[in-house]
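Sequence plus predicted model, see below.
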Amino acid sequence: MRTIDWVTDASGHGGDAGWIELIDQTALPGELRVLRIATVAELVAAIRSLAVRGAPALGVAGAFGVALAARQFAADPAGLAAAVHAIETARPTAVNLASGARRAAALLPRGPHAVLREAYAVRDEEIASSEAMAVRGAELVSELCGPRPRLLTHCNTGGLCTVTIGTALGVVGELHRRGALAGVIASETRPLLQGARLTAWELARWGVEFRVAVDSAGPFLMARGEVDAVILGADRICANGDVVNKIGTFAHALGARRAGLPFLVVAPESTVDPGTPGGSAVEIEDRGADEVTALSDAVNPAFDVTPHDLVTAIVTDRRVIRLDRGEKP
C-alpha cells in the first residue's frame, strides 16, 4: 500500500475533490492505522507529530496539502497564502516539504484542478524515483562490497518515508530480491526509534534477515567486522555534498571512515539543494525535551550534518555521485 495518497472514495480511487490518506507512523508497529486528512490544520499536525515523515513522503504531503488548501480557502486569498506558508514551514530541515508545496502552489493561479494535477505528478515522480534508486543503489553496493554484503542502516528509509519502495531501504529490498544480501543491522534511531519500530517492521514484512542495534553500537560493530557498508538516506544534500540526516548519522559516518567501509547516501534528486552551500547553513530542527526525558531538561536535535568528506557516494534516481573521487552534487 502507499504511504500517502489522494483519495475520493472508499475504493481509494483518485480524483479532483477529496482528501489525503496516510499511514500513521506513530502507531507502528503495533497498529496499521490510516489517517484521513481533510484540512490543512490536520495535515500540519500530522507532519509535526511525525505521523508522516521522510523527505520524499513530506514532499508529496506538501504538494497534496496545497491541493487541500486550494479548495479549503478558494474564496479567501489571505487564508490560502497563510495555509501554504504553514505547510511549507511545518518542519524546517527537509527540503522536500517546502519544494513540494511550492511546486504545487505555483499552479494556484490556474485553479484547484491544476494544483492537484501537479501534486499527482510529484507523487508519481517519487514512485519512479524510488524504483530507479533501488536498482542503481543495488548495483553500486554490489560493485563496492561484492556478493551478499552485510549492511547497517539508520532511521527509516523504506516505503514509509517515500510512497512505495523507499530510498536506502529500497536498495536493501532490491538486493534481497536478487539474493545478494546477507543481512541488515538496523540502528534503533533514538529517541523515537524509527529504526527499531519502522525499519524493523518493513524488513520483517519483506522477509529480510535483520538485527536491531542501539545507535551507539554501530561504530563498534563496524570495527569488529560485522558490517560491510553503511547505507542511509538524507533530508537535504547541500551543494558541497554535506548530508543532513537523522541525528546519529554523523557518528555512523565517523565509524565507517575508521573501519574503512563505504558510507552510502541514497536520496532522490529532489533532496539535492543547490541553493544551500553547506551544512552550516541549514536550520536543524530541535524537538521537545519530552521526547527524551521527563526528569530533566534535554537537548534534542532531530538531525545532524555529515561532512561531505566522510561520504563515499550519493545515489539519486538520476546518477551516482562519487564524493570520494571529488565529484560534487
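It's in.

Could you use CA atoms for every contact and neighbour count after this?
OK.

ok, now how distant is the residue of the chain positioned farthest from its centre from residue 254?
Centroid-distance maximum for the chain: residue 75 at 34.2 Å, with C-alpha atoms, centre = their mean. According to C-alpha to C-alpha, to the nearest Å, residue 75 stands 53 Å off from residue 254.

try residue 74
On the measure of C-alpha to C-alpha, residue 74 and residue 254 end up 50 Å apart.

mind checking the SS state of residue 114?
Under DSSP: H, G, I helix; E, B strand; the rest coil, the three-state class of residue 114 is helix.

same deal with the one 4 residues further on?
Reducing the assignment at residue 118 to three states with three-state DSSP gives helix.

Confirm for me that residue 321 is in contact with residue 328.
Yes - using C-alpha atoms under 8 Å, residue 321 makes contact with residue 328 at a distance of 6.7 Å.

which of these two has more neighbours?
Of the pair residue 321 and residue 328, residue 321 is the one with more neighbours under other C-alpha atoms under 10 Å, namely 19 against 16.

need the contact list for residue 124.
By C-alpha atoms under 8 Å, 6 or more residues apart in numbering, the contact set of residue 124 is empty.

Distance of the residue farthest from the centre of the chain relative to residue 278?
41 Å.

Please, where are all the strands along this protein?
4-7, 19-23, 34-37, 150-153, 183-187, 210-213, 229-232, 236-238, 243-246, 263-266, 272-273, 303-306, 313-315, 320-321 (DSSP state E).

outside of the second one, which residues touch it?
With contacts defined as C-alpha under 8 Å, 6+ apart, strand 19-23 is touched by 2-8, 32-38, 51-52, 64-65, 68, 160.

Mind checking which of these are buried?
Among these, the ones that count as buried by 16 or more other C-alpha atoms under 10 Å are 3-7, 35-38, 51-52, 64-65, 68, 160.

A further structure is provided below for comparison with the first:
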Amino acid sequence: MTTTIPIVQSVRLTADGSGVVILDQTLLPGQKKYETLSTPEAVFDAIIHLKVRGAPAIGIAAAYGVYLGLNQSTYAHIDEARVAFQRVKAYLGSSRPTAVNLFWALERMEKRFERVEDVRLVAEALRDEAEQIRLEDERVCEAIGVHALELLEPGDGILTHCNAGTIATAKYGTALAPIYLGEEQGYNFKVFADETRPLLQGARLTAWELSEAGVDVTLICDSMASIVMSEGKIQAVLVGCDRVAANGDTANKIGTSAVAILAKHYGIPFYVCAPTSTIDLACETGADIEIEERAAEEITSKWYEEPMAPAGVKTYNPAFDVTSGDLITAIVTENGVVRGDYFRELKTVVGER
C-alpha cells in the first residue's frame, strides 16, 4: 500500500515572474511564513541570513536572483546587459563560499545568457533557465531517493545530521528523499535527527518537516549519536553535502565528520546523498574547500534570552567540516551509487571520463 506524503516547497517564482517566493526557514518551527523577494539584494540577504539554505535551494534562489536583476531594467545593447549580468552574478556569488551548487547555478545562468543574441530576449531566457534548474532539481532529488532506498531495509533506524530535506531543495531533499519515498511505500523508518548545533537545523527543520509528513522521528542532541549507535538503534546514516571533492572528501554541516567517525567505529554504513552538481572535480581534496566561518553570536547568544558565554570570550564558528572519503561508505547521486575509487568513479558519474 502506498500513500502520498505532503511536500513543502521552499523556493519558487511568482506566477507573474516579478519575485521569488521563499519559505523563511529562520522562523521555523514556530512560524510557517512565506516571503516574496523582488530584487537580487533581497535574494542575497535571504541566502546570507539563512532564510534560504541547503545547497540546491541556494543555487535555485541565486538563479532566480540573476533573472530578477536583469528583468528590472532595459538595455540598449547586449554588451550593456552583459555588464549588468556579471555584476549581479559576482554579487550573488559572494553570499556563501562553501556550497558549490551556488556557483554551478550561476555558471549555468551565464552559459544561457551567452547564447542569447537579441537583448530583448535576455530576461525571458534567464527566467526559463532558472525554472529549468528548479524542475531538474526535483527530478534529481527523486532519483537520489530511489537509489538510496535500495541501500535500506524496511524498519531501519536512520540517523541524520543537519537538514537535507525538501526545504533545502526543490522537492524531496537529498538525504531525506529515500525517507519520504520509503514512507510512501510503507517502509516505516525510524529517524533519529541530530539537533545540529549551533544553528539547530536538525531540531528546527528536519524534525519539523518529518513530523509534518507523519514520519517517525526522534530528536537527539549531537552528543547522543554515539549512544544510539551503540544501542543498535541505527542501521544507516544519511547526510547531504555542500561540496564533494574529486577524491570523495565531502564538506557538510559542522559535526558531520564526527558522525562519520562514530559510524565507522560501530560498523554502520555512512551514506552521502549528493546531486552531481555538488561534485567539484576541480577541487582535488577536502583541504582545498573553503570553509565559511560565521558570527560569534550564533554560539554565544543567538538562541538564549541572555548570553550563555562570558563577554568577550574568543570563539571559533566554522559552518562546515570535511569528512574524509575513506569514512564514506558510498556517495549516492541521481546517476547511481559511487563506492571505493572516488577519483575514477566520480568522473564517471558526472560524465567526465
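Arrived safely, thanks for sending. Predicted, not measured: the structure shown is a model, and the values here were computed from it.

Superposing both, give me the TM-score.
Here the TM-score for the pair of chains, by TM-score structural alignment, normalised by the length of structure 1, is 0.92; 318 aligned residues with a C-alpha RMSD of 1.7 Å.

Quick one, which of the strands of structure 1 gets closest to residue 289 of structure 1.
Closest approach to residue 289 of structure 1 among the strands of structure 1 is made by strand 303-306 (14.6 Å; C-alpha to C-alpha).

Give the aligned range of that closest one in structure 2.
The alignment of strand 303-306 of structure 1 onto structure 2 (TM-score structural alignment) spans residues 320-323.

Now tell me what touches that stretch from outside.
Against stretch 320-323 of structure 2 from outside (C-alpha under 8 Å, 6+ apart): 249-257, 260, 286, 291-292.

Any of those buried? List them.
When the contacts of stretch 320-323 of structure 2 are checked for burial by 16+ other C-alpha under 10 Å, the buried set is 249-257, 260, 286, 291.

out of the buried ones among the contacts of strand 19-23 of structure 1, who's nearest residue 315 of structure 1?
The closest of those, once distances to residue 315 of structure 1 are taken by C-alpha to C-alpha, is residue 160, at 18.9 Å.

wouldn't the closest one be in contact with residue 54 here?
Yes - applying C-alpha under 8 Å, one finds residue 160 of structure 1 in contact with residue 54, separated by 7.4 Å.

before we move on, back to that, please identify which pair of the buried ones among the contacts of stretch 320-323 of structure 2 lies farthest apart.
Pairwise over those, using C-alpha to C-alpha, the maximum falls at 260 and 291, 18.3 Å.

Could you pull out the helices in the stretch 151-300 of structure 1 for me?
For the stretch 151-300 of structure 1, applying DSSP state H, counting those that start in this stretch gives helices covering 168-177, 200-206, 218-223, 249-259.

give the contact list for the residue nearest in space to the middle of structure 1.
Per C-alpha atoms, centre = their mean, the C-alpha nearest to the average position across structure 1 is that of residue 54, at 2.8 Å. Applying C-alpha under 8 Å, 6+ apart, we find residue 54 of structure 1 in contact with 156-157, 160-162, 235.

so which pair among these is furthest apart in space?
Counting by C-alpha to C-alpha, the most remote pair of those is 160 and 235, 14.2 Å apart.

neighbours around the residue mapped onto residue 285 of structure 2 from structure 1, how many?
Under the alignment (TM-score structural alignment), residue 285 of structure 2 pairs with residue 278 in structure 1. For residue 278 of structure 1, the number of neighbouring residues by other C-alpha under 10 Å comes to 20.

what does residue 232 of structure 2 give?
Neighbours around residue 232 of structure 2, by other C-alpha under 10 Å: 11.

Please say which position in structure 1 it maps to.
Checking TM-score structural alignment: residue 232 of structure 2 goes with residue 225.

now do residue 12 of structure 2
Counting by TM-score structural alignment, residue 12 of structure 2 corresponds to residue 5 in structure 1.

Roughly how far does the residue farthest from the centre of structure 1 sit from residue 69 of structure 1?
11 Å.

do the same with residue 36 of structure 1
In terms of C-alpha to C-alpha, residue 36 of structure 1 sits 15 Å off from residue 69 of structure 1.

Please apply the same query to residue 308 of structure 1.
Counting by C-alpha to C-alpha - residue 308 of structure 1 and residue 69 of structure 1 are separated by 38 Å.

of those two, who's got more company?
Under the criterion of other C-alpha under 10 Å, the comparison of residue 308 of structure 1 against residue 69 puts residue 69 first, with 26 against 23.
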